[in-house]
Structures are given as structure tokens and as C-alpha cells.
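Chemist: Starting from these lines, generate the structure:
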Amino acid sequence: MSIRTRPPRVNAATATLVLLGVAVPLVAALCVGVGQLEASPAEVVRALAHRLGGADDADLDPALVTVIWRLRLPRILVGLCAGAVLSVGGACLQAVVRNDLADPYLLGVSSGASLGAALVIAGGAGGALTTTGGAFLGALAALVLVMALAGGGGRLSGSRLVLAGLTAGYFLSAVTNLVVVLSDSRDAVRAITFWMLGSLNRSSWADVPVLACAAALTLGYLVLRARALDAVGLGDDVARSMGVNPFRLRRSTTAVAALGVAAAVAVSGAIGFVGLVVPHLARRLVGATHRALLPAAAMLGALVLVAADALARTVLAPREIPLGILTALVGTPLLMWMMRRRPRPR
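Modeler: The predicted model follows:
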């Protein structure tokens, strides 16, 4: 007599992760064809086949191949990586400081990157140091400052981290504004302002491997620390009872997340609300367990940023809306809606 076994049920979180994994390349492929020079998905595939495989296609516009390969594809890839890093960084920070309103820019990394970029642009040092390089060095300096302020006495608590990030962020933002005010060049002021508002229009193939490695390393490390993040999210005492040192965990995960965010901000500028809103959306989809939350936040953040970039460069074409403005316009009402839907504490 044979015993029939029921097939294993697919976990809802696993199914959601699979759907997100399918959606990411599909949405990316659609966004490659969006712009002033429209291209259907079939034309995008033909253009890539022509560029990668050298396939001859007499009906294919050479200008379309150039636009897709040199401008749009690196822009889409950078957007995918930046969105993933910002969202994962937000999810990590919300866990370690136990604050749902925390986001990557709370660490002052964005302010430091803005100051580094502003100094390069206003100083005309583009030949010796690129804007991206200056922004990354500024972000690293901000991270060192925040960790030094927050780690006094060897105890890195969530409240100290928040206060240190806010203090450094306000100071660095003030210095950046001073650089803008003292600049004599209108072009430099315009470039600094546009960079601070966030955009992917400076993306190039040189940025893709660096940002892809940063995204992979950030996500990989934080997923390995997923159980520890679950524990510290319940409180320091609970974390200690589970064998997790909350101070070491905050130091290591915050540093890794901040380095990934620094790489993203150095390329894309300051793009707000992605790291704040996307982790909340991911929790609604897969729950609060970080082993599922972090990959979901990464893929959802990649989708959101790429779709927002496509909208930013088409809704007022030929003028491009800075991504930071668009994400704030969309993210603020969404955050308000989620706050209204959240049950009130008794």
C-alpha cells in the first residue's frame, strides 16, 4: 500500500522573492527602451545582440544601438545596484537602531558625499579628482566622523548612532551650503545643486562593476548576519541572551551598510526616501525576518529606482526631473498612507 505524500507548500515569502526576481530583469528591459528615442523590447534585444554578438541587422538604427548601449544600459544597471544598496542599508539601519524612520542618510554619509562633490566641482579639480571620487572620499570621512562620535567608551548604542549621524549630517550640510554660497561660478552652483538632488545621468560603464561589487558585498554580508539582526531588533537584552553582541553587530553592520551607501551616493547623488520607504513595503510583502526581508528590499529597491528614473527622464522630456525630487514626491504620500494604516499602540 503506497502512502501518498502531500507536495510541500510554497512559502508566501519565497513565492514573493521569486516574483520579484522575475520582475527585476523584465522591468529593467522595459526601462531600457524608454526615452526620447523609443525602442520596443524586441528592438532592445536586437540592439544588444548586435552590440554583443556582432549580429548584422540592416533594419536596426545605429543611433538606437549607441543610445541603448552607451547611455541607457549602464544607467539602468547603476540604478538597479544603487536602489538595492539604499534599500538594504535602510532595512539594516532600522533594525540596529530600532527606529522605523531610520534611513541610510541618517548616518551623515549623504552629507559627506555632497560636501566632497561640492568641493571638487567648486574647486574645478575635475582633472585631478572626479566628482564621484570626491563624493566617495567625503562619504568615507563622514562615516569615520560618525563612528568616532557614536563609539565613545566602546559602547555603540542605537540612540548614540542616531545622534551622531544627525550631528555630523547637519554640520556637513552647513559646510556644503557655505561652499555653494562662496562659489563665484553659476555653472558650479547649478552642478552642485543638481548633484545634491540626485540623478543617474552621469552613470557610465566604469561605475557598473564598482557599484555591483559594493551591492553584492553589502547584501551578502548583511544576509549572513540576518539572524543577529533579528535578535538585535528585539532589544539588546534579547540579543545578548541569544549570544549576539549588539555593540559589535551595530559597528560592523553599520560600517558595511554605510560603505555600500557611500558607493551608491557617490555615483547617483543624494536620492532620498528609497531607503526609508522600500523596507516598509518589503516587510508588508515578506515579513520582518531579515533573511527574507533583505533580498526583498534589495530587489524592490532596484525596481523602484529604475522605474522612478524612467519616469524622471520622460514625464517632462526633454527636461529631466532630479530623482531626489521625484522619489520625495512619491515617497512622502506613500509613507503617510503607511503611517495611517499602521495600528496605533494602546
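Chemist: make it CA atoms for all contacts and neighbour counts henceforth
Modeler: OK.
Chemist: got the contact list for the spatially most central residue of the chain?
Modeler: Against the mean C-alpha coordinate of the chain, by Cα atoms, centre = their mean, the closest residue is residue 86 at 2.3 Å. Contact partners of residue 86, counting by Cα atoms under 8 Å, 6 or more residues apart in numbering, are 104, 260-261, 264, 274-275, 301.
Chemist: Let's see this one next, to set against the first:
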Amino acid sequence: MPQGQGAVSPGARPGPAIGLALALVVAAAVIAALSLGVGSTGVESAWHMLDDPVAARIVWDIRAPRTLGAFAAGGLLGLAGAVAQGLFRNPLADPFLLGSASGASLGVALALAALGLSPLATQWAVRLGLTGAAFLGAVAAVMFTLALARGVQQTLRLLLAGVVVGVVLGSLTSLVTLAVPQTLQAMQGFMLGSTAFVGWAACALMLAVGLGCLLLALGLSRVLDGLALGEATALSLGLPLTPLRAALVAVLALATGTAVAQTGLIAFVGLAAPHLVRGLVKTRHAPLLVLASLMGGVLLMLADLLARGLLAPQELPVGVLTALLGGAYLLWLMRGRME
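Modeler: Next up is the predicted model:
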């Protein structure tokens, strides 16, 4: 697939995009209804469970926020993936490209290590929380990438800086876990990704951040359309690329950092969601951003449903399932391109 894919003619019709959006909304509703009834005992009707006070509390306090949180996190990753692919003009770009995943992992590793090092560190880590440590680590990694790349003027330099930062911070995370072995099990849970601990507060946070990032990305969609035609074309349209690129990087960092902080590292959702949308409709970046968000939410909800239901009562890490499904999809896509 060549770079710059996604550019469409000015006369692209909105009908298919609207149809896909409605289909994704219906799919999300169906998956949500099924997800409310899937637990450690298998599948049962969520409406029947509401007659039992204990079962009803399980549905509303555990399964409902988990389901909504999966949709919100998937939406953030899908949006970040669409922004990353448009910004770098590369269909293989994903939300973790600027080192945010490695930064979040290092933040969590340091917080976990602090829990076992001293009482002062324990109080600080408890107050900040692993979620805050992951978010701060992700944002710090992106800032480090920007500093190493000397801004956002050159996309290739920014891309290479993100790769370097990811490798270095990943190595530091490994050193921390080796130095403090008791953090290994908790770090494994974060690295594999999970929606099991998402509550209503986390749902509200992700939905609010997602809506803000989506609105900002929609306001910058003309920049992504221009970049899809080449930097020279974007400049000829009178677009101030440097500040607008910085704004797009901010959207990418905020959306990715928020999702990772709440659910851990969940692979391939941000990469696959824009690909699936482009395979179904040809549209400008404004509808693409909305559709990629919906597609990401549906994909992660479906993965979470399968992770709970396939081997019930045992639960698979949702990040492992998304990696397997996403890897299979990319292999199929590559095979189709090579034929």
C-alpha cells in the first residue's frame, strides 16, 4: 500500500460513510447488549439478571462500565490511529509510534517500584496512582520525542525519533523490572492490556477526552487532506504546517495516553480501525476520523466480549486477543496485496 493513501476526490459522496456509521452504531449496541450478559459463569440474559439485586449490581457496577470503557478506549485508539496515519502519510503508522506506549510502561514500572522502595515513595505512588503514572509517562515520552526531533517540522525525523525513544524507554522499563522483580507480575498485566478494572469515572474521563480530541481533530482534518496530497500541495494551499502538525501531535498524544493509562497496552486496534474503514468507504479525513473512532470502539468491545466468553470462566487478556486478530488481519491484507 503506497504512502499517502486516503486522498479522495472532492466529489466523494457522503452516503456510504453515513451508512457505515449507522452500521457501526448498531453493531456497538448489539455487542454491548451481549457483553452485559457475559461473565465468569458463561452467557445469560442481562435483563433476567436485573431481577436479582446482587446480579444487577454486577451488571451495573462491573460489566456496564467495562463495556462502555472498552468502547471509549477503542474509540480513542481508532482516532489516534487515523491521525497518526494521516500525519505521517503512512498506512502502517499506529498510535504508539511516538513512544507513548514505552513511556507509559516506564511510568507504571517506576510507580510499582516506588511502592516497594520506601514509605515516602509509597505515599507518592498511591496518591498519583498507576493510571496517572502511565499517562504522565506517555506524555513525557512524546515530549522527549519532540525534543529529539527538534519539533515537528520534518515528519521523517519525528518518526525516527519516536522509534528511538520507544526502544530506549522500553529498555529502561526492562531494567526497572529486573531491579525490582516483584513488579513483574503487575507489569505483565499492564503490558497485556485489560478492561477489567475500568470504572464509571474512567469511562467519563475517556469519553470526555475522546470528544475533545475528536472535535479538535475534525477542525484539523483539512490539514490531513492536504498532507495526503503531499507537503508541497499542503503548503500551496496556504496551510501553516508547523503549528498544525504540533496540534495533531497533541491530539495523538492525548488520545493515546488516556487510553493506555486506563486499559494498558492494547495492540492493533489503532492500526486496524482506519484500515478497515478505508477498505469499506473512500472519504475525506473528517468522516474518516469519526468512522475510525466508531470502528475502534466496536473492535475493542468485540475483542473484550470474546476475551471473556471464549474460555469462560477463564479470561483471556484482551491485548493478546487484539494482537492475534490484528496480526491475522494484516497477514491477510499483505497476502491480498502481493497477489
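Chemist: Can you pull the TM-score for these?
Modeler: Comparison of the two superposed chains (TM-score structural alignment, normalised by the length of the second structure) gives a TM-score of 0.89, and 318 aligned residues with a Cα RMSD of 1.8 Å.
Chemist: Please identify the helix or strand for the residue nearest to the centre of the first structure.
Modeler: helix 73-96 (DSSP states H and E).
Chemist: What residues in the second structure pair up with that helix?
Modeler: Alignment note (TM-score structural alignment): helix 73-96 of the first structure is matched to residues 64-87 of the second structure.
Chemist: what range in the second structure matches whatever helix or strand comes next after the helix holding residue 86 of the first structure?
Modeler: Next in sequence after helix 73-96 of the first structure, counting helices and strands by DSSP H and E, comes helix 109-123. Counting by TM-score structural alignment, helix 109-123 of the first structure pairs with residues 100-114 of the second structure.
Chemist: so how far does the matching stretch sit from its counterpart in the first structure?
Modeler: For stretch 100-114 of the second structure, the mean distance from the matching residues in the first structure following superposition reads 1.1 Å, by mean Cα distance after the TM-score superposition for the first structure.
Chemist: who's in contact with that stretch?
Modeler: The contact list for stretch 100-114 of the second structure, computed with Cα under 8 Å, 6+ apart, reads 121-122, 125, 129-131, 133-142, 165-167, 169-170, 172-173, 176-177, 180, 183, 186-187, 190-191, 253, 256-257, 260-261, 265.
Chemist: which of those residues count as buried?
Modeler: 121-122, 125, 130-131, 133-142, 165-166, 169-170, 172-173, 176-177, 180, 183, 187, 190-191, 253, 256-257, 260-261, 265 (16 or more other Cα atoms under 10 Å).
Chemist: can you tell me how far residue 17 of the first structure sits from residue 79 of the first structure?
Modeler: From residue 17 of the first structure over to residue 79 of the first structure the distance is 19 Å, taken as Cα to Cα, to the nearest Å.
Chemist: more neighbours, these two?
Modeler: residue 79 (30 against 21; other Cα atoms under 10 Å).
Chemist: If you drop the residues flanking it in sequence, what lies closest to that one?
Modeler: Among residues not flanking residue 79 of the first structure along the chain, residue 306 sits closest, at 5.4 Å (Cα to Cα, 6 or more residues apart in numbering).
Chemist: Now check the one you found against the second structure: what is it aligned to?
Modeler: The equivalent of residue 306 of the first structure in the second structure is residue 301 (alignment by TM-score structural alignment).
Chemist: dump the residue contacts of residue 137 of the second structure.
Modeler: By Cα under 8 Å, 6+ apart, the contact list for residue 137 of the second structure reads 100, 103-108.
Chemist: Now it: which helix or strand?
Modeler: With DSSP H and E as the test, residue 137 of the second structure turns up in helix 119-149.
Chemist: what separates residue 335 of the first structure from residue 322 of the first structure, distance-wise?
Modeler: Using Cα to Cα, one gets 20 Å for the distance from residue 335 of the first structure to residue 322 of the first structure.
Chemist: ditto for residue 203 of the first structure
Modeler: According to Cα to Cα, residue 203 of the first structure stands 14 Å off from residue 322 of the first structure.
Chemist: same thing with residue 336 of the first structure?
Modeler: Taking Cα to Cα as the measure, residue 336 of the first structure and residue 322 of the first structure are separated by 22 Å.
Chemist: All the strands of the second structure, residue numbers only.
Modeler: Per DSSP state E, the second structure has strands spanning 38-39, 42-43. These are given in chain order.
Chemist: Just name the most buried of those.
Modeler: Each of the strands of the second structure was scored by mean neighbour count; the highest is strand 38-39, a mean of 20, by mean count of other Cα atoms under 10 Å.
Chemist: Which part of the first structure matches that strand?
Modeler: Counting by TM-score structural alignment, strand 38-39 of the second structure pairs with residues 34-35 of the first structure.
Chemist: got a list of contacts for that stretch?
Modeler: By Cα under 8 Å, 6+ apart, the surrounding residues in contact with stretch 34-35 of the first structure are 310, 313-314.
Chemist: can you check stretch 12-26 of the first structure too?
Modeler: Residues outside stretch 12-26 of the first structure that contact it (Cα under 8 Å, 6+ apart) are 285-287, 292, 295-296, 299-300, 302-303.
Chemist: So for that stretch, what gets flagged as buried?
Modeler: 13, 16-17, 20, 24.
Chemist: so can I have CSV of those showing distance to residue 230 of the first structure?
Modeler: Rendered in CSV, the data for these read as follows (distance: Cα to Cα, whole Å):
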residue, distance to residue 230 of the first structure
13, 16
16, 20
17, 19
20, 22
24, 26
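Chemist: so how far is residue 20 of the first structure from the counterpart of residue 208 of the second structure in the first structure?
Modeler: With TM-score structural alignment defining the correspondence, residue 208 of the second structure maps onto residue 213 in the first structure. Spatial separation of residue 213 of the first structure from residue 20 of the first structure under the definition Cα to Cα is 21 Å.
Chemist: What's residue 312 of the second structure aligned with over in the first structure?
Modeler: Counting by TM-score structural alignment, residue 312 of the second structure lines up with residue 317 in the first structure.
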